[in-house]
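Novice: take this sequence and fold it.
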Amino acid sequence: MSPFDSTRIATAVAKAFHAVEGADAAGSQRVRELVADLTSQVEEKLRRQAGPDRGVHIEQIQDQVELVLMRGGHHKVARAYVLYREEHAKARSAEVVPVRPALTVRYPDGRVAPLDEERLALVVEEACAGLPATSAETVLAETRRNLYDGITRAELALAPVMAARTMVEIDPDYSLVSARLLLDRLRREALTFLAGKDDEANHAEMSARYPEYFADFVRRGIELGQLEPRLAEFDLARLGAALLPDRDLAFQFLGMQVLYDRYFLHSDEHRYELPQAFFMRVAMGLALREDDREARAVEFYELLSSFDFMCSTPTLFNAGTTRPQLSSCFLTTVDDDLQGIFHGISNNALLSKFAGGLGNDWTPVRGIGAHIKGTNGKSQGVVPFLKIANDTAVAVNQGGKRKGAVCAYLETWHIDVEEFLDLRKNTGDERRRTHDMNTANWVPDEFMRRVGSGGDWTLFSPDEVPDLHDLFGDAFAARYREYEAAADRGGIKVFRRVKAADMWRRMLTMLFETGHPWITFKDPCNLRSPQQHSGVVHSSNLCTEITLNTNLEEVAVCNLGSVNLARHTGPDGIDSARLERTVRTAVRMLDNVIDVNYYTIPEARRANMRHRPVGLGLMGFQDALFAQRIPMGSTAAVEFADRSMEEISYHAISASADLAEERGAYESYEGSLWSRGILPFDSIALLADTRGADLELDRSSTLDWAPVRERVLAVGMRNSNVMAIAPTATIANICGVNQSIEPLYRNLYVKSNMSGDFTVVNPDLIRDLKARGLWDEVMVSDLKYYDGSLSPIERIPADLKALYATAFELDSKWLVEAGARRQKWIDQAQSLNLYIDQPSGRKLDELYQLAWLRGLKTTYYLRSQSATHVEKSTLRGTDGKLNAVSPVTPVAPAVTAPVVVESAGAAVCSIIDPDCEACQ
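Specialist: Predicted coordinates:
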């Protein structure tokens, strides 16, 4: 750490220009002025970050130089500078380090003690143990460069973490090192809090202390009123002995930081929950009503701590606590009167308070110009109430853990649909805009047929067509035509006629421009619903994977969790035996959620107890493809999506049937498709009967489904719905895999969320590049320059370019085809994002027409490349705000790259949006 010298900065920049443009050009007046300007920019940024009294590390200076060069468009010069700094880094490392005076550490109580160099070295060595690509000496050297005499204890704990994370771009294993070093900080914090005095332990010591710590943790959590008192009734010694401390070492830095910031229990910002205690606490919370609670808790713990399966975020937040609101998603229908509207908004607030994502069906609310009997006036339509719902979601932010989130659904025939399309625009009357609310079109098949035929489309106010919202399939189409005829006769007052193709074009235009409203399909959601005998699916949820019935008396609830497919797949394909064990235990865990859950409104309890729906999904699909060397954009990937989902479906339905035999079938089972021997795969025929030629879907299967069908008919189902694929935005980070069914976003980028900015490097790619002798500093620079894409880098072999193609290099038709294969096995839906590199009206039309033709129930975000702006810089020294770790107000890090900083058309959610992690 030393004051920076602007002349040295100018010299380095000038040398970089010299290397690229030659001596004559580098000495020109133009370049001299340019160097002076760039140096001034660097100096100003460093002064803002460092403040007047603190030195600056040389890596920070070099990071800023590279950033300013890249921002200025001097990409070749920046690359030359990368080589320059690498040479000088090697020279610095070869220098003889002078003997430093002994340093002291300042503790929170004011005392000062010598720095324990031996313990610092031990902790770093432990963090690097078993990771041959990492170097404890390098991490220690970088750590020591950032130490100063009188450093606070909190800053000392942060220093090695910061040092290790700057090296993630050198090798992904440094992410594991960073996580382990952060864990050391957490151990000290937790042990000191429980002991009431200064206490610490390295990993080896903690392995012996974990059982004793665990019992103390449970007792203290109960004393603080945070843990359910019944947890003390468990055999804590038995559970403590079952903990596996070495699993603490499996976390990536992003996963550990997210857990630290938002998941681990704390009191007055002092964390006292360690990772294995966290998983056991969740397991105990889900086993409270089991006959052999300890055995089940250990079984559940094994599944969670191994990352084979992960519950959704609300379950992880609240299981085992005094407010166990464990459900992920809630779907409501809003009534068409003032009391009903504000009751719906009040329900949103109560549900959002304890970490639930919301989907609101607003179609019943009458439109603009409709008659209001009570005042003899005219309605202002649904939009003003959507604005109130939007602001409520912002106000109720789930205790600061995550922003409240809601999605409003409207059927395409609603008279206000055109204003609904404009809700997310950045122009127009702000009183009629909802910038924080997601929106989705609820599209009937009749509309899609008219788009294809070039026909007209009629918009109605729901108060004049009251039964239309509850109809689907042929019944909807017939009744809709009757209302059109009535309008022509003058029997309906409020209506408007448009060209269906014009409406479709506007829907796609707004989807591209604002990311909303999403396109979801009403008829396949209902025609394939197992519960069509007991109601209607009026909308999906916040993330478009839940398709459950709603009405004024029942708020649909879904309880989510995801199988980590990467943990069940190897080079030879799926480990079927392991997958079966995981799925069976996971379904039991999800069913238990329903019984131990804390319900904030009676309508949610009523629906959940009657129907008992759960949503078992998956994550790590891309990682599973990497394990088999299968490119995402291939027939083999589509086939794997089909076969893997078939296996999950087979075991999930079987597990629910087994639970029905043990615990009884769900209350509304009789009359369901299940009770008629119609499994999700069989329900395709119901959609085909209505669609005819407008459904083109592969119907192949590989497993013998007859025994499952017979089993369900014999004993019933414990759950009305069993499967749904959620985005898994955060739980995938915890497990260190790619989200959900997402394609690879980038091979090298920065992910932003509420815990900060984190370097994400594709470890599979790095292993392959190292094996072929291609991983070096220039490759890192090229990856940053090309936004994590391999295709423009000439020296990378074609097979690696195909295997590691990123989302925007992939034709999204492959994602639709894979999604369609999965959908045939799923009784609910899937959060399916679509990517398009160079959007056009024709491409969007073809893509969404294909989604409808393949029988998809829903789609999620459309992510487009053209409106995405990236800034490129080194990742060293800028990754992760560590805002919960550092006792000092965090300095805004330099923008790192490739990181999306604006994305008007590329509306982003689960990958990089800091706020949108509502489902998982």
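Novice: going forward, measure contacts and count neighbours with C-alpha atoms only.
Specialist: Noted.
Novice: nearest residue to the middle of the protein?
Specialist: Taking Cα atoms, centre = their mean as the criterion, residue 729 is the residue nearest the geometric centre of the chain, at 1.2 Å.
Novice: so who does the residue lying closest to it once chain neighbours are set aside touch?
Specialist: Among residues not flanking residue 729 along the chain, residue 910 sits closest, at 4.7 Å (Cα to Cα, 6 or more residues apart in numbering). Residues touching residue 910, when contacts are defined by Cα atoms under 8 Å, 6 or more residues apart in numbering, comprise 727-730, 739, 916-917.
Novice: ok, which pair from those residues is furthest apart?
Specialist: Greatest spatial distance among the contacts of residue 910 (Cα to Cα): 739 and 916, at 13.6 Å.
Novice: higher neighbour count, those two?
Specialist: Just comparing residue 739 and residue 916: by other Cα atoms under 10 Å the higher neighbour count belongs to residue 739, 27 against 20.
Novice: one more, for comparison:
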Amino acid sequence: MLTQNTTPAADPRRAPPQPTASTAEFAATAPGAIKVIRRNGKLTGFDAQKINVAMTKAFLAVEGGAAAASAAMRAKVEALTQQVVSGLTRHLAGGGTLHIEDIQDQVELALMRGGEHKVARAYVLYRDEQARKRAAEAATQPAATHPTISVKLDDGTSIGLDEARMHRLVTEACAGLTGVDVEEVVKAALRDLYDGIPEAELSQALTLAARARIEKEPNYTYVSARLLGDALRHEALKFLGLPETRPTAEEMKAVYPDYFRAYIHKAVELELLDPKLALYDLDALGKALLAERDGQFDYLGLQTLYDRYFIHSNKTRFELPQAFFMRVAMGLAINEIDREARAVEFYTLLSSFDFMSSTPTLFNSGTLRPQLSSCYLTQVPDDLHGIFGAIHDNAMLSKFAGGLGNDWTPVRGMGGWIKGTNGKSNGVVPFLKVANDTCVAVNQGGKRKGALCAYLETWHRDIEEFLELRKNTGDDRRRTHDMNTANWVPDLFMKRVVEEGQWTLFSPDETPDLHDLVGDAFEKQYTEYERLADEGRMKNAKRIPAIQLWRKMLGMLFETGHPWITFKDPCNLRSPQQHVGVVHSSNLCTEITLNTKAGQEIAVCNLGSVNLPAHIGADGALDIAKIEKTVTTAMRMLDNVIEYNYYSVATARNSNLRHRPVGLGVMGFNDALYKKRMAYESDDAIQFADESMEAISYYAIKASADLAIERGAYSSFKGSLWDQGILPIDSIKLLRDARGGEQYLKQDTSASGRFDWDTLRTQIQTTGIRNSNTMAIAPTATIANITGVSQSIEPTYQNLYVKSNLSGEFTVVNEYLVNDLKGLGLWDEVMAHDLKYFDGSVQQIDRIPPELKQIYKCAFEIDAKRLVDAGSRRQKWIDQAQSLNLYMAQPSGKKLDELYKHAWVSGLKTTYYLRTMGATHAEKTTIQDNRLNAVGNGSSGGIAAKPASAAPAAAPKPMQAAPAPEMELPTLEAGTGSAKVCSILDPDCEACQ
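Specialist: Next up is the predicted model:
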């Protein structure tokens, strides 16, 4: 098959893919209705075994005949074949067709993703050679006549192929885009047609023809989305029984109003939407729809909406994009006085992509159960009724698409006395296992997996067992593989780590007040309990060197990605609501910091995000006037959620109506830097993080203060930091004073001088503020996909990669990079292949200028401390927190220690995932040694302190400290897997948005 016969050196670091089923089994289970279109237009049956044979030949051509007897090679080919078959057939469960070229494209992709670059290169060369041979043969043959193709309509009748309409659709889809070719798409689609093709497959052929070209020209993502829109229109209009079911995008402008009226009435009839929506002036709202905005989606965005958001009946989607945005807007405006005008205002903002509500709001607004809130925070009490009541609350909240954060610190530790039975407690871990399994059993409305994060404070007696919950080894009854975990770390512990002091673990049944204390009050009471422990008056305590526990925290974070590290004192000392409660935990994604109290208050937060690059002007400057307009409307929408929201738990409703917290965030930060020509690591970028967040902070607070004039302040306003004239930027002083000055808090407190903060303080003290909390930066995992921007405040993961999520696999290309390369005449097929080879990195591509290499660094190429620096600048303006992922290509014990101490000293309230690079990726890019880590499922090994001898359940008198172990640097052998990046590569991790 191939002529090249070089044998690569064995690579012990590359573990072969592990097969889970044989190719024969795959072939047997593959949909029998799938046909393959040959190059001559004839159809043959799909046969997975042929893929296996072709790939085996490719390996033999590179590795030599001796490889034929290799069990490792056969297993590798088997696994790669399964990947190819899965990728080809995942959307063809009901049958369909594949072109031979598409199959070969998938083979090439699987080889590249599997790290078999020499085999992939040989395979590409072979395909090119065969293509040249076919072209030479075709040149000597008489021109072939174009075959007659009939199309089978939905009603079973057949008509001739309408090529003129195909050209019209593709011409519309390419309008206004550079670098795309109408004829190329049509020609490629015609290649995939056959006589008698169903009209659904005809539409799909056009979409896939454009989609296949995305990695060579990013603008084809918009072409693909617009062609997908043709199929969506047909499906929806046909379901509603409208006379015109095949309008083009241009023709749809006239159809949208009639469609919208029919859609609302049908959805109400099917009990999918609230009947109150039918009472709106549907004619006025239909005329307000902007049909041309259907054309601004990229392919991933529109496909995501179709798969997961659009209203459907028996899997038939009859909600189109502009109707979707208007439906969401109508729900949010349902209690407004002039509800039509407000609905149009909200719709206009959403459909512009300048702001996007969070996923639960998009899912459920306007429905019979409008659960629109993203996050719920609960506290678990220390009794069986309370524990299982909290687990029941988890189930009910998860059912209606809420992400959960549980505070488990009040539950007594292992060995604690149980008064009712005079026995000893098994601690918190067994209950966490039940919570984990409940989260799996009750997913989020059947639309995405249940999501939960458990928090435990660092002084808890069970903290060492808690750290190991996500390990893949040990007693599985003491593991929670599906639940996130996070450390709730008091400042005193960090000071003891820095000072290399001792740390004492207590059971909360003996120290119940510690959980509610912060700052100096916590330190005084904690040291008093230590004194009592030294006197032998604490029955269930254990003392260890603080640095030993710190190293284990970092070790588990390195090995398993959990528990995350979040800081108790900044969350509380800077909380506007510290006068009425305590922040005991954050949420699923570590950006919400609200008070909780078992049996009384479940904290709730409603989220939405400003599209930052949409607010960068043509001159590269931040458009302050547009920010004000967007934020003002967005805050009204978020506030409207609170009354309109469906609450499945009464304590959540009571808490939300009392405090009215919301969380306005941002997305597309890295895209905004591209528009401003700034590198993420640069001082200019750090300054932009500061200035952009100040603008959003000012207008979010002002909008809430203005709403208070119109609607009244939230009921627990009196006594809050707001009431005292202390804004988020001012509360940094409270934290600095509690830590004892600059030694433990190095956070910038400067302002730009562009905003009148003094007048705003006076207004709030005079007339109040509508919301106890106004800002939080969430991951924006899915809504960033919908709007086509980079996620949240994340650096770009890779400049070219294949993204997998619940909607399938999508090629993602950095459009900003491609446009820059086009401007320099550097974008071509070779450059696209180079990007694929180097996993989307530009650093080793010689042709790319140094200034572009700085701007287009990928996440693992950026100094993680600069991510913290940018986060610190944003944090000073935010009354809640931010989901801040940290990336490290070459982790070590020293680097992790420095990074997380830097995060604490920089005033961060929370951190999110620690991401480290998989071995095979590191080997190809910038890392030359084996000290690599693969955080995620299946990872083993990592950083760990040498185990200390177990301490007795009862503390000695006086209490003795265990010796501090010598720290082992993290040296995980390469080859344990690839990086698992939240919401980027993990199909199941969609976070709270």
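Novice: can you pull the TM-score for these?
Specialist: Remark: TM-score between the superposed chains equals 0.91 [TM-score structural alignment, normalised by the length of structure 1]; 883 aligned residues with a Cα RMSD of 2.9 Å.
Novice: export the contacts of residue 910 of structure 1 to CSV and tack on distance to residue 902 of structure 1 and secondary structure?
Specialist: What follows is the contacts of residue 910 of structure 1, written out as CSV (distance: Cα to Cα, whole Å; DSSP: H, G, I helix; E, B strand; the rest coil):
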residue, distance to residue 902 of structure 1, secondary structure
727, 21, coil
728, 23, coil
729, 19, helix
730, 21, helix
739, 21, coil
916, 15, coil
917, 18, coil
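Novice: what about the helices in the stretch 101-250 of structure 1?
Specialist: The residue ranges that make up the helices of the stretch 101-250 of structure 1, judged by DSSP state H, counting those that start in this stretch, are 117-128, 136-145, 153-165, 173-195, 203-223, 236-242.
Novice: which strands and helices sit next to the helix or strand encompassing residue 37 of structure 1?
Specialist: According to DSSP states H and E, residue 37 of structure 1 maps onto helix 29-50. On a contact count with 3 or more Cα pairs under 8 Å, 6 or more residues apart in numbering; DSSP states H and E, helix 29-50 of structure 1 meets helix 6-26, helix 58-71.
Novice: list the buried ones in the longest one?
Specialist: Buried residues in helix 6-26 of structure 1, counting neighbours by 16 or more other Cα atoms under 10 Å, are found at 9-10, 12-20, 26.
Novice: can you check the last one too?
Specialist: Buried residues in helix 58-71 of structure 1, counting neighbours by 16+ other Cα under 10 Å, are found at 59-70.
Novice: now it on structure 2. Mean distance?
Specialist: On superposition with structure 2, the average gap between helix 58-71 of structure 1 and its aligned counterparts reaches 4.3 Å (mean Cα distance after the TM-score superposition for structure 1).
Novice: C-terminal to that helix, what's the next element?
Specialist: Next element after helix 58-71 of structure 1 (DSSP H and E): helix 75-94.
Novice: for that following helix, packing partners?
Specialist: helix 6-26, helix 58-71, helix 777-785.
Novice: of the ones you listed, which is nearest residue 574 of structure 1?
Specialist: Relative to residue 574 of structure 1, the nearest member of the helices and strands packed on helix 75-94 of structure 1 by Cα to Cα is helix 777-785, separated by 31.5 Å.
Novice: pull up the aligned stretch in structure 2 for the closest one.
Specialist: Under TM-score structural alignment, the counterpart of helix 777-785 of structure 1 in structure 2 spans residues 829-837.
Novice: helices of the stretch 801-920 of structure 1, start to end?
Specialist: According to DSSP H, counting those that start in this stretch, the helices that the stretch 801-920 of structure 1 contains are 812-823, 841-853.
Novice: contact partners of the longest one?
Specialist: Residues from elsewhere that reach helix 841-853 of structure 1 (Cα under 8 Å, 6+ apart): 505, 508-509, 521, 694-697, 812-813, 816, 820.
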